[in-house]
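Q: have a look at this fold, sequence not included:
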């Protein structure tokens, strides 16, 4: 029922013209559509606990919707708000922060995101380069972030910073700040994939209090790592949806395209390529839904909670490669017109590449899996 509802709604609000209109704006989404998502569908609250006004459903239900959003290439702050900001609050937020911010997210009055990567192009603990220093009862935050999803439009930003002189997993803290806090400077960061906007954020002597601190100072890496792994599963779900959609678009086009007196889809070589695309899409879903089950247990302390890192990396490594391969094959089977503005395939191709790199590509996650197995 969740999938059917998502398909019907997204087919209406995330058409080709709607996607292109959102791409043309700096904000990256239509405010009216986002409010419909929040008020009519209540998707932003799907896995927020009921005590904060949420629906209290699980990660599998969230992944179902993310897969469909990946299929319809929805342009919205859903991923940044739900899969980054909300997860950060659920995993690391204090009771007061959860009550304040999760309630606002449920009401549809607040969007959120997570900023943790600097300029070094890393996705692990060493990606955190911004610093925090203690100033009496306050903290001073300084540094620069890049690749922050919807960072230029979010109302709440979770910042990862580190103690000066610390390296690796040591000395990392999380702070939840109003995006308009003095000293926070945000700018849109143009990228190849215009369907998901990113931002660059600079912190210049940003003064915050202990009320903004999430958890214990200098010891937040386990929480941040869990947030990243949950977000990794979410990205993989979108990739699985995109892999399926590129297959569907390709099959539809090759059945209509006539060459040598018959549809292109009737040629054996095209059938073989389409079969390979279907295999990638189906295996991607298997990896994603297993990872979603593990993520659900990780949030609720189930017996499979310790497998989250491995399951997330397995899903992301396969889905990154599978989605980009399907998008590439779709371009080829469209005979080149797939990369013209009139067709939507090139939008999926760009999203496939950007999502492949976001939170680590296939090689990065295969290396993580190898380290887990060796340990």
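A: Nice, I can see it. From a predicted model like this one, the values you see are computed outputs, not experimental measurements. Numbering: from 1, shown residues only.
Q: going forward, measure contacts and count neighbours with C-alpha atoms only.
A: Fine.
Q: all strands of this protein, in order?
A: With strands called from DSSP state E, the chain shows them at 112-115, 131-135, 138-149, 156-163, 172-178, 184-189, 198-209, 213-214, 258-259, 262-263.
Q: any buried residues in stretch 30-46, and which?
A: 30, 33-34, 37-38, 42-46 (16 or more other C-alpha atoms under 10 Å).
Q: same question, stretch 180-195
A: 184, 186, 188-189, 193-195.
Q: same deal with stretch 361-375?
A: In stretch 361-375, counting by 16+ other C-alpha under 10 Å, buried: 361-362, 364-366, 368-369.
Q: what about versus this one:
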């Protein structure tokens, strides 16, 4: 865990370089396109992240197969994966891990977390609604059936829900349940999305057997959601960084009127504005991870407020930077063959994910009225 905010330790720098090297080998543009178009599976590289690099369980205690680090380290990984649009379920894994840890169910953690950490299990969490917001009220109901429960209802827009081997479902109560993705009575339907690198699925539950995680009505999904939102912001920093670097490199090389286009004031100022946006997004994303790791400490900050702030700033920056990059790159950027549209789609789609614009309302409530009121507007 970083002792100083915004300062990466030598271990974090080494982690960043290891993940960056892996991404350069595994997730070049053809590989990303192949997975997004259904021509290749991402699961082999997913297992590499778990078994060889050990980054899937960074924020999981060592006794359950993790590294015992924090969200700051996980954010380092998220930024590098975002920079190459790696089509792997990393954010879903973190959301699932934080949900399990927050449940206080040690038996479930001991059973499920080792597989999450080594990549042999792929998790998805059913919590949001069809618009991508955290659902104001769960749309799945659990009924006790002996020592198990039966689930009925539906969940829309479940990120990575099509490829998952395991599902965590926030049902009425709120109550957290775990079930195998191949459980009888569960139907999964892949839905079309703007961002082909991040698949989503609609789920329908008809008398599906499920295991209770934690107590009935005892789930507290918000801390896990805030952790995932903070990492989504870090991922968007990676998206923005790649498009900024691409723009600057092109502006130095593209010649017009006998000089690089980067020497023209309009292009120069656009790139400067993009850099300011990028650095601001990087700062708020880092602060969100730092605040989460220090939740409840006198030297910390409100992790809910920090997460919403990071989502608002990083999402807006990513949309503006990817859009600005398309302007700098010119006509080539609007072709299917160029990767600019993939980054722009990731930025736009991610801005609507896991709360989307509702974070603005929540941020205002948290800042003005305090945590109690702020949390009630989370899904409005």
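A: Arrived safely, thanks for sending. Keep in mind the model is a prediction, meaning the values are calculated, not measured.
Q: for the buried residues of stretch 180-195 of structure 1, which one is nearest residue 318 of structure 1?
A: Within those, the smallest distance to residue 318 of structure 1 is 20.5 Å, found for residue 193 (C-alpha to C-alpha).
Q: can you tell me which of the strands of structure 1 is nearest to residue 25 of structure 1?
A: Closest among the strands of structure 1, using C-alpha to C-alpha: strand 184-189, at 10.8 Å.
Q: and residue 313 of structure 1, what pairs with it in structure 2?
A: Using TM-score structural alignment as the criterion, residue 313 of structure 1 maps onto residue 308 of structure 2.
Q: wait, what's in contact with the residue lying closest to its match once chain neighbours are set aside?
A: Excluding its sequence neighbours, the residue lying closest to residue 308 of structure 2 (C-alpha to C-alpha, 6 or more residues apart in numbering) is residue 359, at 5.2 Å. Residues in contact with residue 359 of structure 2 (C-alpha atoms under 8 Å, 6 or more residues apart in numbering) are 308-309, 311-312, 378.
Q: tell me the one of the buried residues of stretch 180-195 of structure 1 nearest residue 175 of structure 1?
A: Closest to residue 175 of structure 1, out of all of the buried residues of stretch 180-195 of structure 1 and judged by C-alpha to C-alpha, is residue 184, at 12.9 Å.
Q: wait, isn't that closest one in contact with residue 208?
A: No: with contact defined as C-alpha atoms under 8 Å, residue 184 of structure 1 does not count as touching residue 208 (11.3 Å).
Q: quick check: neighbours shared by these two?
A: Contacts common to residue 184 of structure 1 and residue 208, judged by C-alpha under 8 Å, 6+ apart, are absent.
Q: okay, residue 53 of structure 2 and residue 286 of structure 2: tell me how far apart.
A: Distance from residue 53 of structure 2 to residue 286 of structure 2, counting by C-alpha to C-alpha, to the nearest Å: 22 Å.
Q: now do residue 252 of structure 2
A: Counting by C-alpha to C-alpha, the gap from residue 252 of structure 2 to residue 286 of structure 2 is 30 Å.
Q: more neighbours: which of these two?
A: Taking other C-alpha atoms under 10 Å, residue 252 of structure 2 and residue 286 do not tie; residue 286 has more neighbours (27 against 13).
Q: so what's the aligned partner of that one in structure 1 up against?
A: By TM-score structural alignment, residue 286 of structure 2 lines up with residue 289 in structure 1. Shown in contact with residue 289 of structure 1 (C-alpha under 8 Å, 6+ apart): 60, 63.
Q: the residue lying closest to residue 320 of structure 1 once chain neighbours are set aside: neighbouring residues, count only.
A: Using C-alpha to C-alpha, 6+ apart and skipping residues adjacent in sequence, the residue nearest residue 320 of structure 1 is residue 356, 4.6 Å away. Applying other C-alpha under 10 Å, we find 24 residues neighbouring residue 356 of structure 1.
Q: what does residue 356 of structure 1 align to in structure 2?
A: In structure 2, residue 356 of structure 1 lands on residue 351 (TM-score structural alignment).
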